[in-house]
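S.K.: here is the input, now give the coordinates:
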Amino acid sequence: MAHTPSELIVLIAGPTASGKSAAALRLADALDGEIVNADAMQVYRDLRTLTARPDEAEEAQAPHHLYGVLDGAERCSAGRWARLAARVIDEIRGRGRVPIVVGGTGLYFKALTEGLSPMPDVPEDIRGQGNRLFDAVGAAAFRQAVLSRDPGMAHLEENDRQRLIRAWEVHEATGTPLSAWQGQPREAVVSGEFRPAVLQPPRDALYARCDQRLEQMLQRDALNEVRALLARKLDPSLPVMKSLGVPEFAAHLAGELPLDEALALAQQNTRRFAKRQMTWFRGQEPGWPVFETADDLVEDLLSASS
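M.R.: All right, here's what the predicted structure looks like:
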């Protein structure tokens, strides 16, 4: 089915190190497109190397949006990202060009394609209370406190700090359980013809890419990025502080791990993260076509968009 540029929104999802960014550049060139980031870590301006943000040469090949637009001291929810992305997508289409949304954060794609439940803003002072209470009572007790207010959050595990705190905050701020807010009809953030694809190389090849990419990051300035981030003394619960590689290399900089062990641990955790991403897209977006190579993905999207 052919689409007009004014309605087409290309979506390229997949695990880390799968080659999504290169595929997006090829499509941007072929479709007169502009690239929109859908990676939860690449929205932050810290850690350009460690989060594998496009470099200056890649950014010169096509317009890029929502890369490095937030400070690491901020938190970016799926809802906040979706509203930012919707605005950018409308601007791109207003120029007669094709938005190409690329990244590995499944919840971002879900928010964009399925819309958002109406959700209140949480005052900053309450957000601080949630973090302090979690640290004071521990994960197990905090989870029980959340469930006593909102049994609908029973699917959250103790280690899901961010979502547990979010559930506590929303109830504290509004008196209404988060599950009740989530049960309300979703509101669309953008309209158009979505053309999705998942890039998922064979597992062994993907894992090898994950390992190699971290080695290359170390050869550049990844360690200095982590050092600079730690010097800011940010709240350790912030998303940027949990970015792949940060805890491991921070342990090395603190003298707790030799560099080779920190690298091996970061590689292991990155492989595990890639596996979770593959599982998520397979379970949450089963209708999205999956391609093992960028060539096949690009060819399919071009043929469907012509």
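S.K.: going forward, measure contacts and count neighbours with C-alpha atoms only.
M.R.: Fine.
S.K.: next, count neighbours for the residue nearest to residue 184 when sequence neighbours are not counted.
M.R.: Using C-alpha to C-alpha, 6 or more residues apart in numbering and skipping the chain neighbours, the partner closest in space to residue 184 is residue 117 (5.9 Å). Residues within reach of residue 117, counting by other C-alpha atoms under 10 Å, total 17.
S.K.: now swap in residue 14 and tell me
M.R.: For residue 14, the neighbour count with other C-alpha under 10 Å is 25.
S.K.: if we can go back for a sec, could I get the contacting residues of the residue nearest to residue 184?
M.R.: Contact analysis of residue 117 by C-alpha atoms under 8 Å, 6 or more residues apart in numbering lists 181-187.
S.K.: show me the contacts for the residue nearest the centre of the chain.
M.R.: Residue closest to the mean C-alpha point of the chain, counted by C-alpha atoms, centre = their mean, is residue 40 at 2.6 Å. Applying C-alpha under 8 Å, 6+ apart to residue 40 gives the contacts 76, 104-105, 108.
S.K.: let me know the closest of those residues to residue 295.
M.R.: Closest approach to residue 295 among the contacts of residue 40 (C-alpha to C-alpha): residue 104, at 18.6 Å.
S.K.: list the buried residues in stretch 118-128.
M.R.: Neighbour counts over stretch 118-128 (16 or more other C-alpha atoms under 10 Å) mark residue 127 as buried.
S.K.: same question for stretch 216-232.
M.R.: Buried residues in stretch 216-232, defined by neighbour count with 16+ other C-alpha under 10 Å: 217-218, 222-223, 225-227, 229.
S.K.: and for comparison, fold this next one:
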Amino acid sequence: MSVATSGIENSGTSEGRIKNATLIAGPTASGKSALALKLAERDGGVIVNADSMQVYDVLSVLTARPGTDDLRRARHFLYGHVSPATAYSTGTWLRDVAVLADSGLFDDRPPIFVGGTGLYFRALAEGISEMPEIPTEIRDRWRWRLNEEGAPRLHRLLMRVDSEVAMRLKASDGQRIVRALEVLEASGRSILKWQADRGHPMIDLATARFIVIEPERDLLVKRIDLRFDRMLDNGALDEVKAITAMRLAPELPAMKAIGVRELAAAIAGETSFDEAIERAKIATRQYAKRQSTWFRNQFGPEWQRIGGEAGRADETAAT
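M.R.: Below is the predicted model:
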């Protein structure tokens, strides 16, 4: 059987520690969460977040985390459990999944992984390379230097100490530049060498089910616009005010959540709210298109492809 995300043959066994998993991927607003809830209720399963933005607290509405009614219908895990001041990674997410698996949670409750972050699904199906633990003082120092000196200067430094990595990164990509520098300092080994060590699947590929939702473009655009309007009605502005008050570094992933920058600009009087809302909707549509392209190009034939109608309870309930 081919590896679930890329179609590349897995050189090891397909038997991972998590059996009978269902993976549901799709672009934002495609109906993933509605489908996950239906399956969880039908099969007695638990839902595990596989979206890199829904891990952060504070931004519950703006990242479309499951609401109170959804939480009553099924148990949900790895939602809103990370401070926005943290640069949460795919590796950390996979370790959090492993903790759930080791707790015995999935022994009699089939897990349903649902989200829009392709790298999370790849990590489940292929594993990822183990990375060294980074001491807090090293991590904090490099993030302080990023804030003080800027990404281009640290990129030039990386070019001197690990040119092979530096040439693969944009000079503006502060998070990946800092990651490469901290790994090199903490381990004395290039991040490329760590990445070259192949991991093992977390899920048992033979018993897993793979689903990707591919909604029609016109339907998806409509649902994106409707959902953002509902976010505003449900407190998205208050969340942006709260996270802005934390004065976090703009390079942190949580600060890049769609709607934060746009609504913050309107709150600050730098643009009108109508313009900010339209920009956020456009950014969401563009993001959804990138997600769909990634899933189409990266997911192999073992992924069952369904239309957006299959997962939705109604046109405004999707996440």
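S.K.: hmm, back to that, PyMOL command to pick out the buried ones of the contacts of residue 117 of structure 1?
M.R.: Buried residues among the contacts of residue 117 of structure 1 (16+ other C-alpha under 10 Å), as a PyMOL selection:
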select buried, resi 181
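S.K.: which of the contacts of residue 117 of structure 1 are retained in structure 2?
M.R.: Mapping those onto structure 2 (both residues aligned by TM-score structural alignment, their matches' C-alpha atoms under 8 Å) leaves 181-186 still in contact.
S.K.: show me the residues you listed that map onto helices.
M.R.: Of these, the ones assigned to helices by DSSP state H are 181-182.
S.K.: can you find the partner of the residue nearest to the centre of structure 1 in structure 2?
M.R.: The alignment partner of residue 40 of structure 1 in structure 2, by TM-score structural alignment, is residue 52.
S.K.: coming back round to it: ok, the kept ones among the contacts of residue 117 of structure 1 vs residue 61 of structure 1, which is closest?
M.R.: residue 186 (36.0 Å).
S.K.: counting by contacts, list what the strand or helix carrying residue 140 of structure 1 packs against.
M.R.: Using DSSP states H and E, residue 140 of structure 1 sits in helix 139-149. When contacts are defined as 3 or more C-alpha pairs under 8 Å, 6 or more residues apart in numbering; DSSP states H and E, helix 139-149 of structure 1 packs onto helix 161-174.
S.K.: cutoff 10 Å now
M.R.: Secondary-structure packing of helix 139-149 of structure 1 (3 or more C-alpha pairs under 10 Å, 6 or more residues apart in numbering; DSSP states H and E): helix 124-137, helix 161-174.
S.K.: among those, which is nearest residue 233 of structure 1?
M.R.: Across these, the minimum distance to residue 233 of structure 1, taken as C-alpha to C-alpha, is reached by helix 124-137, at 15.9 Å.
S.K.: could you pull out the strands for the stretch 1-150 of structure 2?
M.R.: Along the stretch 1-150 of structure 2, counting by DSSP state E, counting those that start in this stretch, strands occupy 22-25, 46-49, 76-77, 111-115.
S.K.: mind checking what secondary structure residue 156 of structure 1 has?
M.R.: Three-state call for residue 156 of structure 1 (DSSP: H, G, I helix; E, B strand; the rest coil): coil.
S.K.: residue 6 of structure 1 versus that one, what's the distance?
M.R.: Counting by C-alpha to C-alpha, to the nearest Å, the gap from residue 156 of structure 1 to residue 6 of structure 1 is 40 Å.
S.K.: format the contacts of residue 117 of structure 1 as TSV; extra columns: distance to residue 26 of structure 1.
M.R.: Below are those laid out as TSV (distance: C-alpha to C-alpha, whole Å):
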residue	distance to residue 26 of structure 1
181	40
182	37
183	39
184	39
185	37
186	33
187	32
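S.K.: return the member of the contacts of residue 117 of structure 1 nearest to residue 122 of structure 1.
M.R.: Closest to residue 122 of structure 1, out of all of those and judged by C-alpha to C-alpha, is residue 181, at 13.2 Å.
S.K.: so which of the buried residues of stretch 216-232 of structure 1 sit within strands?
M.R.: Members of these lying in strands (criterion: DSSP state E): none.
S.K.: tell me the buried residues in stretch 60-77 of structure 2?
M.R.: For stretch 60-77 of structure 2, a neighbour-count test (16+ other C-alpha under 10 Å) marks 60-66, 74, 76-77 as buried.
S.K.: among those residues, which one sits closest to residue 280 of structure 2?
M.R.: residue 62 (10.7 Å).
S.K.: can you pull the contacts of that closest one?
M.R.: By C-alpha atoms under 10 Å, 6 or more residues apart in numbering, residue 62 of structure 2 lies in contact with 53-54, 227-228, 230-232, 234-240, 257-260.
S.K.: what about the helices in structure 2?
M.R.: Along structure 2, counting by DSSP H, helices occupy 32-43, 68-73, 90-102, 118-126, 136-149, 151-161, 163-166, 174-187, 191-196, 217-233, 236-245, 260-267, 273-298.
S.K.: of all those helices, which one comes closest to residue 312 of structure 2?
M.R.: So among the helices of structure 2, helix 32-43 is nearest, using C-alpha to C-alpha, at 5.2 Å.
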